[in-house]
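**Q** pasting the structure only:
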């Protein structure tokens, strides 16, 4: 491409130089025309044709010479014009896009401000808007509680499955108990029904009642009058069926009231899930 461009530029330069130095010799051209007309053929024609045709030949030759000069000058002028005129550049333009109906009917979307209006610490400590009190948060009661020599813990038995569950209440006492009442309340989460109960103390020492109360299945063990519970660790368990699937024991509760001599003792709490290895999960509640 560079070699071709150099040849074109050199040709234009030479034409431009030739056009500037060319001066047509009109007199010499006319003299050559007259000499041609003065030959023998011209004499014979003058004898048989009117003089007017001779002048027409002169005029025609003159016009031809003028035409040659005009064409030559036009060619030189074109070459010079191509050299001096700036080259036009073609610019590709894309068609004007047609706006879609959605573009004209949607409201402009505000830009997302990457700068937070307040720090996380400030948002957490900010008070709720006026007129919109925050919802109260019900805390899950602890599974294990203690009152003097009496300690208790509630847990979901690890052998519970998708259709059946067992809730265990474990009590520990460092003193002999002369009165004891253990109550287990299983929330009615769907299909909850009695499937049995047991305790690690002698069966004949307790009275067991099972019934529905306030939307829950309630098991109650009551120590018979004149019987005693020796110091140690004891378990009370309620068994029940429920709808298929994992059951949430978050609303289940237990209460234990007892007497050790003249002391009146009371403990209560909720239920935590227990894994298969027997370790309690403090965040549990699913059976």
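**A** Looks like it arrived, so ask away. Worth saying up front: this structure is predicted, and the values here are computed from it rather than measured.
**Q** all contacts plus neighbour counts: C-alpha atoms, from now on.
**A** Noted.
**Q** and for stretch 71-78, what are the contacting residues?
**A** 15, 16, 19 (C-alpha atoms under 8 Å, 6 or more residues apart in numbering).
**Q** after the helix or strand containing the second one, next one along is what?
**A** When you say that, I think you mean residue 16. Per DSSP states H and E, residue 16 falls inside helix 2-21. Counting by DSSP H and E, the element after helix 2-21 in chain order, helix or strand, is helix 26-37.
**Q** another one to put next to it:
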């Protein structure tokens, strides 16, 4: 069979074919009756619920406040670790009264008396303690010690203490001329024995390192044997 005969037979077969239209429609109907599978639902990405974000933020804030409260409590309660007993300071008044210690020259030594000022190493970025050391080789029948803390920002008293007996002194804390002034005055009839004694003023200040180069301490004393002595010192830079 040649190509021409093969082609002729294929045409005859094609013309003779008649598709079964009814069967085809039946197949289509069965397919439609089965239905398409429902599309799979897609769950959107899980979002952080607003109340969770609020709770997280609240927890963070509470953590910061708790840390701050712990630091402040540690600073206020650890007076003995800083050299002595913590005592509450009296109310601050508007103006400091006249004091002979304020006129004392800034020289560390005069006769039997010596003084020096330093910022306590336990001070931090929010709170500080200024330590005053006073040495005398003779008993004193009168004494006034004055610590002047420069107002470098946010400076306010949180207390004071001294190593000598509390009933022997009157204490005042005043603001005057840009300074927070602590003053310890020996009561009449009391005596300061020979030896080394400590006076300290405690205060908050603005956050950060505080420059204490403007702070001073002065002391004016009367010796039990007679005669006066006046000394003073400047502080260095503190935290």
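**A** Looks like it arrived, so ask away. The structure presented is a predicted model; accordingly, all values stated were derived computationally and were not measured.
**Q** TM-score for these two?
**A** For this chain pair, the superposition-based TM-score is 0.55 by TM-score structural alignment, normalised by the length of the second structure; 134 aligned residues with a C-alpha RMSD of 1.4 Å.
**Q** Tell me the helices and strands packed up against the helix holding residue 16 of the first structure.
**A** helix 52-84 (3 or more C-alpha pairs under 8 Å, 6 or more residues apart in numbering; DSSP states H and E).
**Q** Tell me how many other residues surround residue 6 of the first structure.
**A** Residues lying near residue 6 of the first structure (other C-alpha atoms under 10 Å) number 11.
**Q** cool, residue 78 of the first structure as well?
**A** A total of 15 residues lie near residue 78 of the first structure under the criterion other C-alpha under 10 Å.
**Q** Kindly report the same for residue 164 of the first structure.
**A** For residue 164 of the first structure, using other C-alpha under 10 Å, the count is 20.
**Q** Show me what it lines up with in the second structure.
**A** If you follow residue 164 of the first structure across to the second structure using TM-score structural alignment, you land on residue 127.
**Q** just checking, what's the longest helix in the second structure?
**A** helix 50-77 (DSSP state H).
**Q** The first structure: matching residues for that one?
**A** Going by TM-score structural alignment, helix 50-77 of the second structure lines up with nothing in the first structure.
**Q** and the next element down the chain from that helix?
**A** strand 109-110.
**Q** Tell me where the first structure has strands.
**A** 144-147, 150-156, 164-173, 179-187, 193-199, 206-213, 216-223, 232-241, 253-260, 263-269, 272-274, 280-281 (DSSP state E).
**Q** what residue of the first structure matches up with residue 198 of the second structure?
**A** By TM-score structural alignment, residue 198 of the second structure lines up with residue 235.
**Q** what's around that match, how many residues?
**A** Counted with other C-alpha under 10 Å, residue 235 of the first structure comes out at 16.
**Q** that older thread, now the longest helix of the second structure: buried residues?
**A** Residues residue 75 are the ones in helix 50-77 of the second structure that count as buried (16 or more other C-alpha atoms under 10 Å).
**Q** likewise stretch 257-272 of the first structure?
**A** For stretch 257-272 of the first structure, the neighbour count (16+ other C-alpha under 10 Å) marks 257, 258, 259, 260, 265, 266, 267, 268, 269, 270, 271, 272 as buried.
**Q** And stretch 180-191 of the first structure, by the same measure?
**A** For stretch 180-191 of the first structure, using 16+ other C-alpha under 10 Å, the buried residues are 180, 181, 182, 183, 184, 185, 186, 187, 188.
**Q** gap between the counterpart of residue 208 of the first structure in the second structure and residue 207 of the second structure?
**A** Using TM-score structural alignment, the equivalent of residue 208 of the first structure in the second structure is residue 171. According to C-alpha to C-alpha, to the nearest Å, residue 171 of the second structure stands 27 Å off from residue 207 of the second structure.
**Q** Comparing those two, which residue is more hemmed in?
**A** Ranked by neighbour count (other C-alpha under 10 Å), residue 171 of the second structure and residue 207 place residue 171 first, with 19 against 13.
**Q** nearest residue to that one other than its sequence neighbours?
**A** Excluding the flanking residues, the one nearest residue 171 of the second structure by C-alpha to C-alpha, 6 or more residues apart in numbering is residue 184, at 4.8 Å.
**Q** Wait, the one you found touches residue 142, no?
**A** No: using C-alpha atoms under 8 Å, residue 184 of the second structure is not in contact with residue 142; the gap is 11.0 Å.
**Q** Report the separation between the closest residue to residue 250 of the first structure other than its chain neighbours and residue 247 of the first structure.
**A** Of all residues not flanking residue 250 of the first structure in the chain, residue 285 sits nearest, at 5.0 Å (C-alpha to C-alpha, 6+ apart). The gap separating residue 285 of the first structure from residue 247 of the first structure is 8 Å, by C-alpha to C-alpha.
**Q** likewise residue 280 of the first structure?
**A** On the measure of C-alpha to C-alpha, residue 280 of the first structure and residue 247 of the first structure end up 17 Å apart.
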